[in-house]
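*Asks:* with the sequence up front, the predicted model follows.
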Amino acid sequence: MTAARRAFLLRAGLAAAATQLPRWAWGGETLRHNPFALGIASGDPTPDGVVLWTRLVPAEPGALQAPLTVHWEVADDAGFRRIVQRGQAQALPEWGHSVHVELRGLAPDRWYHYRFLHGDAVSATGRTRTAPAPGELPARLRVAFASCQRWEHGHYAAWRHVVADAPDLVLFLGDYIYEYASPKDATGLARVHTLPLARTLADFRDRYALHKSDPLLQAAHAACPWSVTWDDHEVQNDYAGPFGRGHDAQALLETRLAGWQAFYENMPLRAASLARGVGALQVYRGLAWGRLAQLHLLDTRQYRDWQACRKDDASSGAAVRPADCPAWSDPQRSLLGAAQEQWLDQRLAAATGAQGPRWSVIAQQTLFSPRHYPSGTRSTDSWDGYPAARGRLLQSLQRHPQRNTVLLGGDIHQNYVCNVLADPERPDAAVLASEFCGTSITSRSGTTQDKADAIARRNPHVLLARCEERGYGLADITPRRWTTTLRAIDDPLRVDSGARTLARFVTEDGTPGPQRDA
C-alpha cells in the first residue's frame, strides 16, 4: 500500500471514528444558516452499534473548504436528558463535508435517539436501533424495502407511509438518484429540476443534495436505520462493470469514480467499504438480526459482464433471442463477479444447520426469477441475461440448504411475487425460495398491465405481476412466518397521496414459496 493510499484511508477512518469528547472541550464554531439542511441518517446496525450520517451544507457554493468539527449525541430519550454517548467527528471537504460516525458499545436490540450539532445549529432528531445479540431469537423484525425514486416522476409520498408503518430497518435496493437532466417537456411530471446530466463529482453531489432536500425522504431516514446498495442510475443507465454507453472504459471510469464517491458521501456506510479505495467501493456485505434473519446485501452492478450482444453505442441492454446471441449462454459470464459469488456461497454454507438463521435473505437489485416473454426474447440487464450466474446461485442454495430463503429485488418498477425454482427452465421443478421484487417509489414502469398479465400466464412460477403501481414492500418477519405486504401509492403526482395494500403474501417456516393471504 502506498503512502498516499495509507493517508487517504487514515483520513477516512478519522472522519468515521466515534471519538468520545466531554462537553467542555467543544469549540465555538457558528454558522448563520442551517448546515443540516440535507438531513441525517443511520445505517447498518450491529448488536452494539450503528453508523450515524450527516452532510454539512456550505453557506455559499464553493465555501467552507476547511475541515469542520461536528458534534454528536446519542440518548435513551428524545429530549436528550439521558445521553449515553457523545463525541465529535470531522467533516472533511474532500468528502463533501459528510460525516460517518461508527458507534460502538451500545446495548443490543435497543432503540436510541441521536442528533448532530455544529456551532449554534442543531440537527433534527433521529431514531435508530441496534440489532439483537447473535444468539438471540427475536420475536419479530419489520423491514421496508424500496428502490428507484426518480425525482420528476413523482413526489415521495411513499416515504411518509413508510414512516407510519414504523419499520425496524429500511433496505434500499438501488437507484437512489437518477443521473438524467429533466425532460424539456414537463407534461405529466410531478416536478422538474435544472441540473445537467451528472458526470462530475460536483454534479453527483448536487443530485444527492436535490433528492435529500425532500422532507419526506429526510423523515424516512430519521425514522430508523437503513442498509443501502446501488444500481445503475447512481452512475449511468445500464452500465456494466467497467463499461458504459460507447464502451469507452476511460470515460466511464471518470464518471463511475465521481458517482461512487458521491454515493459514499451521502449514505450511512462504514469506512470499511473504502478498504480498496473509492474506485473499488465495496457495497456487498452481510447483516445479522440475531438468529431470526441473516441478510446478504449484494452488488449486481460493479462486477457484472457486459450485457449479452449489446452494441457498444447502445444506451441500454436490449432483449435478445437466446438462439441468436451465443454470449447469452456463455457459462463464464457473471452478474456478481467471481469474488462476490464465492463470498455469498461461503455465507450460505455458514448459515446451515440448527444454529443457522430462520430466514436467509438475499437482497439485491433486480428480478431473479425468469420471465419467458411471449416474443421469445429475454431481458439482458436482469438475471435473465446471466443464466449461468443464476444457475450457480441456485446450485449454491441446493448445496447449502437454508431453513428458509427469501430474495428481495427492485429495478424493474413493477411488483413481482414468484416461486424460485431449483431449475428455472422447468415449471415442475422444486421450489427453493420465495421472491418479492418491489415496484419503484416513483419511477414509471414503461410497460402495460396487459403485457405483465401475458408474462404471468406464460410463467406459472409468477404468482403476481403488476406494473401500474408505485410504492414499496413491507416484510414482517417472525420465527414462524414471513409476511410481505405490497403497498401502493394512490397518486404519485400528489405529495399528500394516500396508500393502499395491493396484496399480501405469506411464507411459512419450513415451506418454501409464498402463498397469497386472503
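*Replies:* Yep, that arrived. Numbers count the residues shown, from 1 in each chain.
*Asks:* C-alpha from now on. contacts and neighbour counts both.
*Replies:* OK.
*Asks:* scan the protein for its longest helix.
*Replies:* Once the chain is assigned using DSSP state H, the helix that runs over the most residues is helix 249-266.
*Asks:* show me which residues of stretch 51-60 are buried.
*Replies:* Taking 16 or more other Cα atoms under 10 Å as the neighbour-count basis, stretch 51-60 is seen to contain the buried residues 51, 52, 53, 54, 55, 56, 57, 58.
*Asks:* over to stretch 264-282?
*Replies:* Residues of stretch 264-282 classed as buried by neighbour count (16+ other Cα under 10 Å): 264-271, 273-274, 277-278, 281-282.
*Asks:* how far does that stretch sit from the chain's center?
*Replies:* Shown here is stretch 264-282, whose average C-alpha point lies 14 Å from the average C-alpha point of the whole chain (Cα atoms, centre = their mean, to the nearest Å).
*Asks:* contacts for that stretch next, please.
*Replies:* For stretch 264-282, contacts defined as Cα atoms under 8 Å, 6 or more residues apart in numbering pick out 5, 9, 12-13, 16, 41-44, 51-55, 95-96, 98-100, 102, 208, 226-228, 256-257, 260-261, 283.
*Asks:* returning to that earlier point: ok, the buried residues of stretch 264-282 vs residue 511, which is closest?
*Replies:* Using Cα to Cα, residue 282 is the member of the buried residues of stretch 264-282 that sits closest to residue 511, with 33.6 Å.
*Asks:* take the one below as the second:
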Amino acid sequence: MRNVNRRHFLITGLAAGAAAGLPASPATADTRSRDLATTPFTLGVASGDPDHAGFVIWTRLATHPMAEDGLGGMPSRPFTVQWQVYADEHARHVVRTGVARARPEWGHSVHVEVEGLAPDREYWYRFKTGRHLSPLGRTRTTPHPLAYGGALTMAFVSCAQYEHGYFTSYRRMAEDHPDVVLHLGDYQYEYTRDTYVIPGGNVRHHEGPETETLAGYRQRHAQYKSDPDLQAAHAAAPWLVVWDDHELDNNWADDVPEKPEIPQPGFLGRREAAFRAYYENMPLRRTSIPRGIDLQLYRRVRWGRLATFHMLDTRQYRDDQGCGDGYRDCPAASDPARSITGAAQEAWLLDGFRRSSAQWDILGQQVFFAQRDNNAGPVKVTSQDAWDGYAASRSRITQGWIDAGVRNPVVLTGDVHAHWAADLKLDYDDPTGPSVGAELVTSSVSTGGDGRDSDPATHPFLRINPHLRFYNNQRGYVLTKIERDLMTADFRVVPQVQVPGAGVHTRARFVVEDRVPGVKQTYLRPLDPSVHARDEITVEETVRLETDRP
C-alpha cells in the first residue's frame, strides 16, 4: 500500500525546488530556450501505450495556452527539451535520459518512446527546457509477455464537457492509483460558448469559436489540458486513448459530417486538423502520426498474459448512420454490408481473437455494444449511432470471439453519459439464450452536469432488455481490478460536478468470473433517500440525457 505522502506527491506534482534533478542544458542544446520568461509546462505531462520494456512520455510547450493562434504563446522555432526517467518517486535514480525537439509544426509537442526498461515496474519522468522544469509524472511498464504479473487496477472514463462541470472525476480517479487508464472518447468538445447548455446554465465556458481549424483544435485541447484535475489524472498513470465523435464533430462517420444535408466542402480539412491536434496532445506512439486525413488509432496493448486490450476506432471507418443518428426503426441497421469498424479493422480484430492467449480480452471502444431497444412493442427502436445501427457488424465480431474460443471477452464503453452493465448475447431476440460476454459502460466525467441518483430496478430500458443489468445517471468512472480468476468493476460516482471538490463513492459493484460470461452484481449502495418514485427516469429522458446534440 502506498503511503499518504507519496499519494499527495504524485497528485500535486513536483515542487520547483527539485529542479536540480536534471542537469543543466548541454552545450549542444538550443540556448534560446532560456529566453522563455515563464514556464512552458502549463499543460502538464502524460504517458501512454506501455509495453514490457517502455512507454511513451509526452508534454507540449505553451507559455500562454489560450493563444488564439493555437501556438500557445511559443516563438515559431524549435526548442530543445531534456527528459529523464527515474526508478524512484524522488527522482534520484536516473535510468534513462535524452533530448527531444519540440517543433512548431507539431504544436511544440514532445513524444518520446522510452525503451530498455524492466518489465512490470513503476517509473517516474519529467522534462526540462532552459531553466524550466515540468511536473513529475508516474508511469509503468507491463509484465513480460510470458508472465501474468499481479492484479491489474484499470480505470476507464469518457465524455468530459468542460462547460458542464468540473473534472472532479479525473482527480478522484488519480487518487485511486490505477495502473492504467483507458479514455474511450469525447476527451474534448467542439462547440463554441453557449451552444451546448445544460439546464440552469453552464458553470464555465469554452474559449474561441467552434473548432474547425488547426488553431482552434489546438486552443481547445490546451484549455482542457490546463485543467489541474485532468493534469493530475494524466500524471498518475499511463493512458490508452481512443477518440469518439467530439474530438472532431458530433456523430461524424468517416468522411460524413453530422449534418450532411448542409454542404460542408471543408469537412475533410477539418478532419485533418482535428486528427493532427489530437496526436499532438496525446501520449501516442509514432505509429499514430497522422497522414493527411488518416490516423492509425486502433491497436493492441498486451498486459503480459493477463489481459490484451484491443483499442478500437468506431468512427474513422464506419458507414454513415443508416437512418440518421437517433433512435429509429431502421431496416438498414441489419444490412450485412454495413460496418462500424470497416473491413480492415474487423479482420484485424478477428485475427487478434484467434491469436490471443490472454486470460482477458478487453475491447476498449466508444459506443454501446449491447442491444438497447426502447420500444416495449414488436417494433425494434434502437440508436443508429451505436452498434445497434450496425447489427450485422456486431454479430460478426461476437461470433468471431466465440469461434476463436476467447476465454473472457469484455467490452468497455463510453458515450452515453451514464453507468450501465450488460450481458452480451449472440441473439438479443432470445432472452433465454446464453450470455457470451460482458459489457461495462462508464458514465461521463462531466457531460450533462450533476445528473441524479436513480433506481436501476425501475428503469424502462432494463425492463424491455433483460440482458441490461444496471443503470445510474450520475457522473463518474469505472474502476476495475483484473485478476486471473475475476474482474471486479466498481461504478464510481461523483454526486456533484457543477461545484468543485465533491467526494466519490461506489454506487454498485459487478464481477465477471473466469469462464462465466456476463456480469454478476455483488454490491448496490442504497438509493439516495432524496430520490422518490416520482423521479423514475423515462425512456425519453434517457435518450435526451445521452444526446450530445445542442
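*Replies:* Yep, it's here. Treat the numbers as computed from the prediction; the structure is a model and nothing was measured.
*Asks:* superposed, what's their TM-score?
*Replies:* Comparing the two superposed chains by TM-score structural alignment, normalised by the length of structure 1, the resulting TM-score equals 0.90, with 483 aligned residues with a Cα RMSD of 2.0 Å.
*Asks:* follow-up on the earlier one: can you redo the buried residues of stretch 264-282 of structure 1 as TSV with distance to residue 119 of structure 1?
*Replies:* Shown next, in TSV, are those (distance: Cα to Cα, whole Å):
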residue	distance to residue 119 of structure 1
264	25
265	22
266	22
267	23
268	23
269	25
270	25
271	25
273	30
274	29
277	32
278	30
281	32
282	34
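*Asks:* buried subset of the contacts of stretch 264-282 of structure 1, written for PyMOL?
*Replies:* In PyMOL, the members of those classed as buried (16+ other Cα under 10 Å) are selected with the following command:
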select buried, resi 9+12+13+16+41+42+43+44+51+52+53+54+55+95+96+98+99+100+102+208+226+227+228+256+257+260+261+283
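*Asks:* so how far is the first residue of stretch 286-301 of structure 1 from its last?
*Replies:* Chord length of stretch 286-301 of structure 1, first to last residue, is 17 Å (Cα to Cα, to the nearest Å).
*Asks:* matching residues in structure 2 for it?
*Replies:* Residues 300-315 of structure 2 are where stretch 286-301 of structure 1 aligns, taking TM-score structural alignment as the criterion.
*Asks:* list the buried ones in that stretch?
*Replies:* Those would be 300-315, for stretch 300-315 of structure 2 by 16+ other Cα under 10 Å.
*Asks:* and the longest helix of structure 1, how far from structure 2 on average?
*Replies:* Its match in structure 2 and helix 249-266 of structure 1 itself, once the structures are fitted together, sit a mean 1.2 Å apart by mean Cα distance after the TM-score superposition for structure 1.
*Asks:* SS state for the corresponding residue of structure 2 for residue 411 of structure 1?
*Replies:* Structural alignment places residue 411 of structure 1 opposite residue 415 in structure 2 (criterion: TM-score structural alignment). For residue 415 of structure 2, the secondary structure call by DSSP: H, G, I helix; E, B strand; the rest coil comes out as coil.
*Asks:* spatially nearest residue to residue 415 of structure 2 (excluding sequence neighbours)?
*Replies:* Closest residue to residue 415 of structure 2 in three dimensions, ignoring its sequence neighbours and counting by Cα to Cα, 6 or more residues apart in numbering: residue 367, at 5.7 Å.
*Asks:* residues contacting the one you found?
*Replies:* Taking Cα under 8 Å, 6+ apart as the definition of contact, the neighbours of residue 367 of structure 2 are 314, 385, 386, 387, 413, 414, 415, 416.
*Asks:* let's go with 10 Å and repeat that
*Replies:* Residues in contact with residue 367 of structure 2, defined by Cα atoms under 10 Å, 6 or more residues apart in numbering, are 184-185, 244, 314-315, 383, 385-388, 412-416, 441.
*Asks:* go on, residue 58 of structure 2?
*Replies:* When the contact criterion is Cα under 10 Å, 6+ apart, the partners of residue 58 of structure 2 are 44-48, 83, 109-113, 125-127, 137, 234, 280-285.
*Asks:* next one: residue 315 of structure 2
*Replies:* Going by Cα under 10 Å, 6+ apart, the list of residues near residue 315 of structure 2 reads 243-245, 251-255, 340-342, 366-367, 385.
*Asks:* now swap in residue 325 of structure 2 and tell me
*Replies:* Listed by Cα under 10 Å, 6+ apart, the contact set of residue 325 of structure 2 reads 251, 252, 258, 382, 383, 384, 385, 386, 389, 547.
*Asks:* return the member of these nearest to residue 229 of structure 2.
*Replies:* Here the nearest of those to residue 229 of structure 2, counting by Cα to Cα, is residue 547; it sits at 25.1 Å.
*Asks:* just tell me what the closest one corresponds to in structure 1.
*Replies:* Using TM-score structural alignment, residue 547 of structure 2 pairs with nothing in structure 1.
*Asks:* let me know the closest of the contacts of residue 367 of structure 2 to residue 356 of structure 2.
*Replies:* Using Cα to Cα, residue 412 comes nearest to residue 356 of structure 2 of the contacts of residue 367 of structure 2, at 18.0 Å.
*Asks:* fine by me, thanks again.
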